[in-house]
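Participant: What would the 3D arrangement of this be:
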Amino acid sequence: MSSVEQQTFPQQKPQRGWFGRNWWWVLILILVGGFVLCSGLCGGVFCLVIQGLRSSEVYQMSLAAVTKDPVVIEKLGEPITDNWFVGGEMNVNNDQGDARLQSSIQGPKGAASVATVARRIGGKWGLTRIEVTFSDGERHVIELDPDQAGGGMDDAPPWNPSGEAPGEETP
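Facilitator: Presented below is the predicted three-dimensional model:
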């Protein structure tokens, strides 16, 4: 009699599905996609804030005053152009507010930074101070005409921490 030998084959592991084979790449794709999405969102918000400052009435008034100032024109030459970045803050509460902006300008002869301070009273912006610092370190404060200055410092009384009205005497 012949005996038939039974052959036993090693048991194979069940074949993994697509996700089982590629889960690492899916994870990397999700992480990179999330990073790109967050970066794009942050960059978009940053650009919106910069564009908001650049299109503000305060910035436009400041840029107009700087580009017309004879000292700035003499030091930087013409045409004077602004750079894309504007930094600072604007606080508005109903018809009052204040702003402090920093920007850069350049001309054929050099570059400078501009610091602008403004305030808003009765819904109207007025420039309080514009200081230009040239690349050689020289500073120039631009004299503001009454239209740009929003009436100057006389349109609001000075702050009195004691709470007394001007002209009142304490008993």
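Participant: When you work out contacts or count neighbours from here on, use the C-alpha atoms and nothing else.
Facilitator: Fine.
Participant: Who are the contact partners of the closest residue to Ile80 other than its chain neighbours?
Facilitator: Distances taken as C-alpha to C-alpha, 6 or more residues apart in numbering put Gly107 closest to Ile80, at 4.6 Å, once the chain neighbours are dropped. By C-alpha atoms under 8 Å, 6 or more residues apart in numbering, the contact list for Gly107 reads 76-81.
Participant: Proceed likewise with the subsequent sequence, for comparison:
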Amino acid sequence: MPPLPRGWWQRNWKWAVPLAVLALLSVALVFVALVLFAVRGSMQSSDVYADALARARAHPDLVVRLGEPMTPGFMPMGRIDTSTEGGGSGYADLTFTLSGPHGSGRITATAERMRGVWLYEQLVFMPPRGIDGRIDLVERGTPVGPADALP
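Facilitator: Model prediction:
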């Protein structure tokens, strides 16, 4: 009796398994990239991030220290929680890097939203470790955004 012919899997498993693993890894990588870009986009479109970046770029001491143009890092870190109850409340705690021709550092923005208005708890530039020179960019209670845009 002649031997049974080998099936497709028996003939091709040596290249099919690595190809299937590679395909699964590619799908997972695309999914992670989509999630990261969605988070990055939502952070960068927030009022607190946009205002913190604009204030940092306009602060005279920071312009001297970092030089122009100043560019933010790729991925802001932190969280933004908002609610529409009670006229709009929320909390933001963001950190992002800012670099210029003369150096770089980290911007930390903490703000609270009450009745629809964001107020800074702090907006601070921190240089790299071991270098003195913390710069407070706003006073506590400063509204986020231009003063004439507030209700």
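Participant: on that earlier part again, nearest to Glu57 of structure 1, of the contacts of Gly107 of structure 1?
Facilitator: Thr81 (17.3 Å; C-alpha to C-alpha).
Participant: Now do the contacts for the closest one.
Facilitator: Neighbours of Thr81 of structure 1 in contact, by C-alpha under 8 Å, 6+ apart: 105-107.
Participant: hmm, back to that, need the counterpart of the residue nearest to Ile80 of structure 1 in structure 2.
Facilitator: Under the alignment (TM-score structural alignment), Gly107 of structure 1 maps onto Gly100 of structure 2.
Participant: distance of the most centrally placed residue in structure 1 from Thr133 of structure 1?
Facilitator: The centre of structure 1 sits closest to Ile50, judged by C-alpha atoms, centre = their mean, with a distance of 4.1 Å. For Ile50 of structure 1, the distance to Thr133 of structure 1 equals 21 Å [C-alpha to C-alpha, to the nearest Å].
Participant: tell me, how many neighbours does Ile103 of structure 2 end up with?
Facilitator: That one is not Ile; residue 103 of structure 2 is Gly. Using other C-alpha atoms under 10 Å, Gly103 of structure 2 is surrounded by 13 other residues.
Participant: Which residue in structure 1 aligns with Met114 of structure 2?
Facilitator: Match for Met114 of structure 2 (TM-score structural alignment): Ile121.
Participant: Could you pull out the helices in structure 2 for me?
Facilitator: 8-44, 47-58, 60-66 (DSSP state H).
Participant: neighbours of Pro2 of structure 2, just the number please.
Facilitator: So Pro2 of structure 2, with other C-alpha under 10 Å, has 4 neighbours.
Participant: mind listing what Lys75 of structure 1 touches?
Facilitator: Counted by C-alpha under 8 Å, 6+ apart, Lys75 of structure 1 has contacts 109-110.
Participant: For Ala56 of structure 2, see how far away the equivalent of it over in structure 2 is.
Facilitator: Using TM-score structural alignment as the criterion, Lys75 of structure 1 maps onto Arg65 of structure 2. Distance, Arg65 of structure 2 to Ala56 of structure 2, using C-alpha to C-alpha: 11 Å.
Participant: cool, and Met77 of structure 2?
Facilitator: 17 Å.
Participant: So for those two, which sits in the more crowded spot?
Facilitator: Using other C-alpha under 10 Å as the criterion, Met77 of structure 2 and Ala56 rank with Ala56 on top: 22 against 15.
Participant: residues touching that one, list them.
Facilitator: 62, 137.
Participant: What's it aligned with over in structure 1?
Facilitator: Using TM-score structural alignment, Ala56 of structure 2 lines up with Val66 in structure 1.
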